[in-house]
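Colleague: the amino acid sequence is not available; the structure is as follows:
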């Protein structure tokens, strides 16, 4: 038979336990360890999260006597209020809550509106609103870039342009940073300002950067073409000059040979050259030619001149 003193210990309601943790402000994927310290011996321990009995899984496990709760690879859903409860057949008592904060993100960035093509068409002088949505704790810090240049005119997660101009075309990038996790995420969307007024092609627009790129491309192309033409022109002229010089030298050489040949064929060695005709070439003197009919010495005479008159027989 048990003593009255022992019976009194068994029937006493457990006092409120104390709960502690190695960290109550943890970064996602870290490990947290809770410890429950009851003041009474022989009590059972239960764990609660957000007033719900804590279920165990491969990431959540307890020690043999349930005094220690370990959560590995902490996730966002692990954040909340934790308590341990001690109980015996007489009663139960629960600890004060201990809040676990899980820092995460930035994750799942989205820019609204967000077409599948990641390109937004907006009419000239229409309003434009861009909203950057981020999942992050603590809340992320936002920065906007336009065409890869930070724009200090935009702050927070929202851009509002009351009346867009042609210069508002370009790539808009939302950057978000979590100072606790030291993580940064970004996403961009292209804005095209279009003119849909009558007589204009729908969807036509050119940003300042595109126009500058076209102008530079045209100038570079023109410079290359001029350089190529300059090179081809002088190369061709060089060939022509060389060809003309070669022909001139060849002609002079041939001319000398022809003159020498003529000299040997017309005027044999030792004979005098005929007088040159006025205006003839000194290299090729003209030789007077004589008609074959002029070479013939034809003497003409009247046959009647040869006939002598008859003498008068009477004389």
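Modeller: That came through fine. Fair warning: this is a prediction, and the values are worked out from it, not measured in the lab. Numbering: from 1, shown residues only.

Colleague: C-alpha only now, for contacts and for neighbours.
Modeller: Fine.

Colleague: distance check, the closest residue to residue 158 other than its chain neighbours against residue 184.
Modeller: Once flanking residues are discounted, residue 158 sits nearest to residue 131: 4.5 Å by Cα to Cα, 6 or more residues apart in numbering. Residue 131 sits 17 Å away from residue 184, going by Cα to Cα, to the nearest Å.

Colleague: how close does the residue nearest to residue 158 sit to residue 208?
Modeller: Residue 131 is 24 Å from residue 208, by Cα to Cα.

Colleague: over to residue 145?
Modeller: Residue 145 is 16 Å from residue 208, by Cα to Cα.

Colleague: got it, and residue 247?
Modeller: 58 Å.

Colleague: over to residue 61?
Modeller: Counting by Cα to Cα - residue 61 and residue 208 are separated by 60 Å.

Colleague: now swap in residue 239 and tell me
Modeller: 47 Å.

Colleague: what residues sit buried inside stretch 99-110?
Modeller: Neighbour-count burial for stretch 99-110 flags 99-107, 109-110 (criterion: 16 or more other Cα atoms under 10 Å).

Colleague: here comes the other one, which I'd like you to weigh against the first:
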């Protein structure tokens, strides 16, 4: 490590091999980096001060986070090889984001991707409008998600069925904020819908209610897409403790999210808003406030 980097607090490495770490680093970003044999990168640094790590389009089979006691945030975007990209040992990780678009990235178990992350409270999964790359696991998911308080689920193609995502919410009873943003995508992405049928809304337990859920944020909403209306109605019916915010546009993670900024198709006038509210609240016997940002 050059002397000039000895006291560096943040380093971004682009298209280079970064063989050793620096104990003073707090923020590390790797873009398009690879090992000579594209095998395993092991990070075992008990004295490290790293708090944020971003991996973007790296050619590494697996990154093993063995010991990074200060690490709080991890962002992994578009890994280039098949197979689960990460494994964990001792971490204090609290925020964890996984993004992927490649069609070879499928069949992952979320429990494997979360193994060793007992302290994680915020998790973001982004499918970027293509393949749903995690597989159903039934009750095993509950042990992996039971401490999650913020769940961000982004990039599901805008016309895919959404009710299956409630299986994740059922497995995360502590979630207070459910942030969902759809991706309008392209014509080619419509062909992928046939490949995303592993998750089935029939797995839902109709008796489960989301008692801790306080806020639903939905980005990319389109009032003419039935799947969107069905999804929001299902949440409202099962989450009796949803709360209103008086300033949603100033602090709305669905509309202004640093991880996944979404494009909204909200109603354009008051008449459209009234019509949608009636559709969403039809048959409900409790007051629900719906805010359009």
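Modeller: Alright, I've got the coordinates. No experiment lies behind these values; they were computed from the predicted model shown.

Colleague: quick one: TM-score?
Modeller: Overlay of the two chains. TM-score (TM-score structural alignment, normalised by the length of structure 2): 0.18; 95 aligned residues with a Cα RMSD of 6.7 Å.

Colleague: still on that earlier bit, which of the buried residues of stretch 99-110 of structure 1 fall within strands?
Modeller: 99-107, 109-110 (DSSP state E).

Colleague: just the closest of these to residue 170 of structure 1, please.
Modeller: residue 110 (18.1 Å; Cα to Cα).

Colleague: state the next helix or strand along the chain beyond the helix or strand hosting residue 11 of structure 2.
Modeller: Element membership for residue 11 of structure 2, per DSSP states H and E: strand 10-14. Next helix or strand after strand 10-14 of structure 2 toward the C-terminus (DSSP H and E): strand 27-31.

Colleague: between strand 10-14 and that following strand, find me the angle.
Modeller: Interaxial angle, strand 27-31 of structure 2 versus strand 10-14 (axes from the mean of the first three to the mean of the last three Cα atoms, to 10 degrees): 10 degrees.

Colleague: could you say what helices and strands strand 27-31 of structure 2 packs with?
Modeller: If contacts are counted by 3 or more Cα pairs under 8 Å, 6 or more residues apart in numbering; DSSP states H and E, strand 27-31 of structure 2 sits against strand 10-14, strand 52-56.

Colleague: which stretches in structure 1 count as helices?
Modeller: Here structure 1 has its helices, by DSSP state H, at 4-10, 208-266, 292-295, 303-306.

Colleague: just the buried positions in the first one, please.
Modeller: Residues of helix 4-10 of structure 1 classed as buried under the neighbour-count rule (16+ other Cα under 10 Å) do not occur.

Colleague: quick one: residue 134 of structure 2 and residue 228 of structure 2, what's the gap?
Modeller: Distance from residue 134 of structure 2 to residue 228 of structure 2, by Cα to Cα: 21 Å.

Colleague: comparing the two, which residue is more hemmed in?
Modeller: Neighbours were counted for residue 134 of structure 2 and for residue 228 using other Cα atoms under 10 Å; residue 228 has more, 22 against 19.

Colleague: element containing that one?
Modeller: With DSSP H and E as the test, residue 228 of structure 2 turns up in helix 226-238.

Colleague: which of the residues in that helix are buried?
Modeller: Result for helix 226-238 of structure 2 [16+ other Cα under 10 Å]: buried residues 227-229, 231-233, 235-238.

Colleague: packing partners of it?
Modeller: So helix 226-238 of structure 2, by 3+ Cα pairs under 8 Å, 6+ apart, packs with helix 270-281.
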